[in-house]
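Engineer: Fold the following for me, if possible:
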Amino acid sequence: MEEIRNLLDEEIKAEIEALSSLTFGSKEHLTATENLATLYKLRVDETKTALDFEEKSENRKNDDEFKKNQLAEQVKDRYFKLGIAAAELVLPLMFYAVWMRRGFKFEENGTYTSTTFRGLFNCFRPTKK
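Structural biologist: Alright, predicted model coming up:
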């Protein structure tokens, strides 16, 4: 790519030098001017193509980084939601286990005589109402 750019620059320089030696308005001068304009257009197009390639390459690189960051955030979010769901299940079960153990320890004689434990016993179910 660099070779083509250098060759094109050298050819443009050669055309400019050749143009200065020709007489203004002659057929050779017009032909040389048209050739110089064509070469310059090629140089501009080549520069635009190189810049577009660099820009697309940079955008692709940024998109890849963005996708990696987005994926990392999704993984963190998934683990956080999983942790919350596990806590929603485990914490009530632990609460029920602690209060049931205390209630059974309080009611060691086998009958539920206290109204507090009897009322709470109906609520100790790990299901939603």
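
Engineer: Every contact and neighbour count from this point should use C-alpha atoms.
Structural biologist: Will do.

Engineer: which helices and strands does the longest helix along the chain pack with?
Structural biologist: Using DSSP state H to define each element, the chain has its longest helix at helix 27-106. Other helices and strands packing on helix 27-106, by 3 or more C-alpha pairs under 8 Å, 6 or more residues apart in numbering; DSSP states H and E, are helix 2-21.

Engineer: try 10 Å
Structural biologist: helix 2-21, helix 115-123 (3 or more C-alpha pairs under 10 Å, 6 or more residues apart in numbering; DSSP states H and E).

Engineer: What residues does Leu7 make contact with?
Structural biologist: By C-alpha atoms under 10 Å, 6 or more residues apart in numbering, the contact set of Leu7 is Lys13.

Engineer: one more, for comparison:
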Amino acid sequence: MPSGQSLPSGCPPEGHEPAQGTFFRLTRATLDVGEEPIEDWKLPLDTKSSDAYQQVDNCLAYAYSLFKDLADLLNARESVPWARKKTIAQVDLEPAMGRILRTESDLGPSHHDWWPSRNDLIPPARVIEGRVA
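Structural biologist: Presented below is the predicted three-dimensional model:
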């Protein structure tokens, strides 16, 4: 959450759990396999291209989109033109890093939203799949 900003009431939604395990995330096209996507951790609240940009009362504005199953993102890159341009990073989360909830996504059934415990938290992550040519 942005500095000085707290999560909206009821956020994260019911059913959330401590963040735990290995997940995957679409990252910038310019990254190479093995690189850490340090600059790719900008909340939807602060991302001009996001539907949740500057929506301080929108719980999803404070969550990152992650997938539990790498196959979901590999399949998305074959069928969704904008996803084809992205790289894929592996993200490793531990309970102290925040809360997670399985949610709906057109990109695949293993989608989760992750609310980090701190607004400046950058989780351990590295690119494991380069962009599709």
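
Engineer: quick one: TM-score?
Structural biologist: Between these two chains, after superposing, the TM-score reads 0.17 (TM-score structural alignment, normalised by the length of the first structure); 33 aligned residues with a C-alpha RMSD of 4.0 Å.

Engineer: Can I get the helices and strands packed on helix 27-106 of the first structure in TSV including distance to Glu46 of the first structure?
Structural biologist: Shown next, in TSV, are these (distance: least, C-alpha to C-alpha, whole Å):
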stretch	distance to Glu46 of the first structure
helix 2-21	8
helix 115-123	78
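
Engineer: residues of the longest helix that the second structure contains that come out buried?
Structural biologist: Under DSSP H, the helix in the second structure containing the largest number of residues is helix 70-79. Of the residues in helix 70-79 of the second structure, Leu70, Asp72, Leu73, Leu74, Ala76, Arg77 count as buried by neighbour count, 16 or more other C-alpha atoms under 10 Å.

Engineer: Would you mind putting those residues into CSV with distance to Arg126 of the second structure alongside?
Structural biologist: As requested, these are exported to CSV (distance: C-alpha to C-alpha, whole Å):
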residue, distance to Arg126 of the second structure
Leu70, 13
Asp72, 18
Leu73, 15
Leu74, 16
Ala76, 19
Arg77, 18
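
Engineer: Of these, which is the nearest to Val91 of the second structure?
Structural biologist: The shortest approach to Val91 of the second structure among these belongs to Leu70, at 10.9 Å (C-alpha to C-alpha).

Engineer: For that closest one, give its distance to Arg77 of the second structure.
Structural biologist: 11 Å (C-alpha to C-alpha, to the nearest Å).

Engineer: Name the residues contacting each of the two.
Structural biologist: With C-alpha under 10 Å, 6+ apart, Leu70 of the second structure and Arg77 have common neighbours Ile88.

Engineer: Make sure Asp65 of the second structure is actually in contact with Ala89.
Structural biologist: To be clear, residue 65 of the second structure is Ser; Asp isn't right here. No. When contacts are counted by C-alpha atoms under 10 Å, Ser65 of the second structure is not listed as touching Ala89 (12.0 Å).

Engineer: neighbour-wise, which of these two wins?
Structural biologist: Applying other C-alpha atoms under 10 Å to Ser65 of the second structure and Ala89 shows that Ala89 carries more neighbours, namely 27 against 20.

Engineer: next helix or strand past the longest helix of the second structure?
Structural biologist: Heading C-terminal from helix 70-79 of the second structure, the first helix or strand you meet, by DSSP states H and E, is helix 81-84.
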